[in-house]
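S.K.: Sequence and predicted model, in that order:
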Amino acid sequence: MIPQKRSFLYQPDMLNSIIYWSWVVALFFIGLTFWLEVTHFQWITLMFFIAFAFFTWCGIFFRKISINDQNIVVSTILNPQGSQININEISNVKSSKRKISFVFNNKKHEYLLPSNSIIEILSLIK
């Protein structure tokens, strides 16, 4: 029994993280290119910088793993309410210094987290 709800920020597996953050950084460089091409700040440059800031914020704060009672709720950018994973149905839990992976419903889930979050999640799962 977990006494309180715990939340952890995560990033998806390495390949998906690289793809997502490459597109986000591309928005910044497109805005910077527009700004330097026309030699003064325009509204299109502002829109690219706002889009960069928005997608950076979404990429960091919408990805959460919440553990409460006997469920793990994994929230993503496209599904902020998250998908429910029952702790008892998790199998094949593996962890390394920055990554945790497990199998749920014959699907492998991999997440990149800080090392102290991995230690805490492992203690709550087992």
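M.R.: Thanks, I have it.
S.K.: going forward, measure contacts and count neighbours with C-alpha atoms only.
M.R.: OK.
S.K.: Report how many residues lie close to residue 3.
M.R.: 7 (other CA atoms under 10 Å).
S.K.: May I have the secondary structure class of it?
M.R.: Of the three states, residue 3 takes coil according to DSSP: H, G, I helix; E, B strand; the rest coil.
S.K.: Same check on residue 80?
M.R.: Looking at residue 80 with three-state DSSP, the answer is coil.
S.K.: How about it, nearest residue that isn't a chain neighbour?
M.R.: residue 62 (6.3 Å; CA to CA, 6 or more residues apart in numbering).
S.K.: adding another structure so you can compare the two:
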Amino acid sequence: MQRHQKTYFYQPELAKTVILWSWTFCLLLSSLLLWLEITTLQIWTIILFVIFLIVSVIQIFSRKLIIDDKHIKLTKVIRKYNETIEISEIKKVKLRRFGLSFYFSDGKKTIVLNSRSKLQLYTDLQKDK
């Protein structure tokens, strides 16, 4: 079955996602606290807020799950840690409340997806089985 390449946005497993976004929101809170402490809008407040926006956009749009006929490629924020998973290596795919879990012979990988992407990816992978 010939499949076109599909792209989904994902986040890492739930625990990592909470930790990473907590650090990101520390930038936002620092910006707000600096603004409230000084009571006038300062350049440092604006700089911290812009850094928060940049980091947020990078975290959202750099993590992609790209699926084709034989592979699932997980791109990450730091490119040297990208992963490629062969679909034939996946033993089982399980729907989770916030995403999907891929089971392999030597472990599992869990990712967080939105509801629509989760169902589309699950049905695509079930067609191959």
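M.R.: Sure thing, it's come through. The model shown is predicted, which means the values in this text are computed figures rather than measured ones.
S.K.: TM value for the aligned chains?
M.R.: Here the TM-score for the pair of chains, by TM-score structural alignment, normalised by the length of structure 1, is 0.88; 126 aligned residues with a CA RMSD of 1.8 Å.
S.K.: sorry, back to before: if I look at the residue nearest to residue 80 of structure 1, how far off is residue 10 of structure 1?
M.R.: Residue 62 of structure 1 is 9 Å from residue 10 of structure 1, where distance means CA to CA, to the nearest Å.
S.K.: again, but for residue 51 of structure 1
M.R.: Taking CA to CA, one finds residue 51 of structure 1 at 21 Å from residue 10 of structure 1.
S.K.: the more surrounded of the two?
M.R.: Under the criterion of other CA under 10 Å, the comparison of residue 51 of structure 1 against residue 10 puts residue 10 first, with 23 against 16.
S.K.: Translate the more buried one into the numbering of structure 2.
M.R.: Counting by TM-score structural alignment, residue 10 of structure 1 lines up with residue 10 in structure 2.
S.K.: Its match: what's it in contact with?
M.R.: Shown in contact with residue 10 of structure 2 (CA atoms under 8 Å, 6 or more residues apart in numbering): 60, 63, 64, 65, 111, 112, 113, 114.
S.K.: mind redoing it with 7 Å?
M.R.: Applying CA atoms under 7 Å, 6 or more residues apart in numbering, we find residue 10 of structure 2 in contact with 63, 64, 65, 111, 112, 113.
S.K.: Pull the number of nearby residues for the closest residue in space to it that isn't next to it in sequence.
M.R.: Excluding the flanking residues, the one nearest residue 10 of structure 2 by CA to CA, 6+ apart is residue 113, at 5.0 Å. Using other CA under 10 Å, residue 113 of structure 2 is surrounded by 22 other residues.
S.K.: quick one: residue 113 of structure 2 and residue 98 of structure 2, what's the gap?
M.R.: From residue 113 of structure 2 over to residue 98 of structure 2 (counting by CA to CA), the distance is 6 Å.
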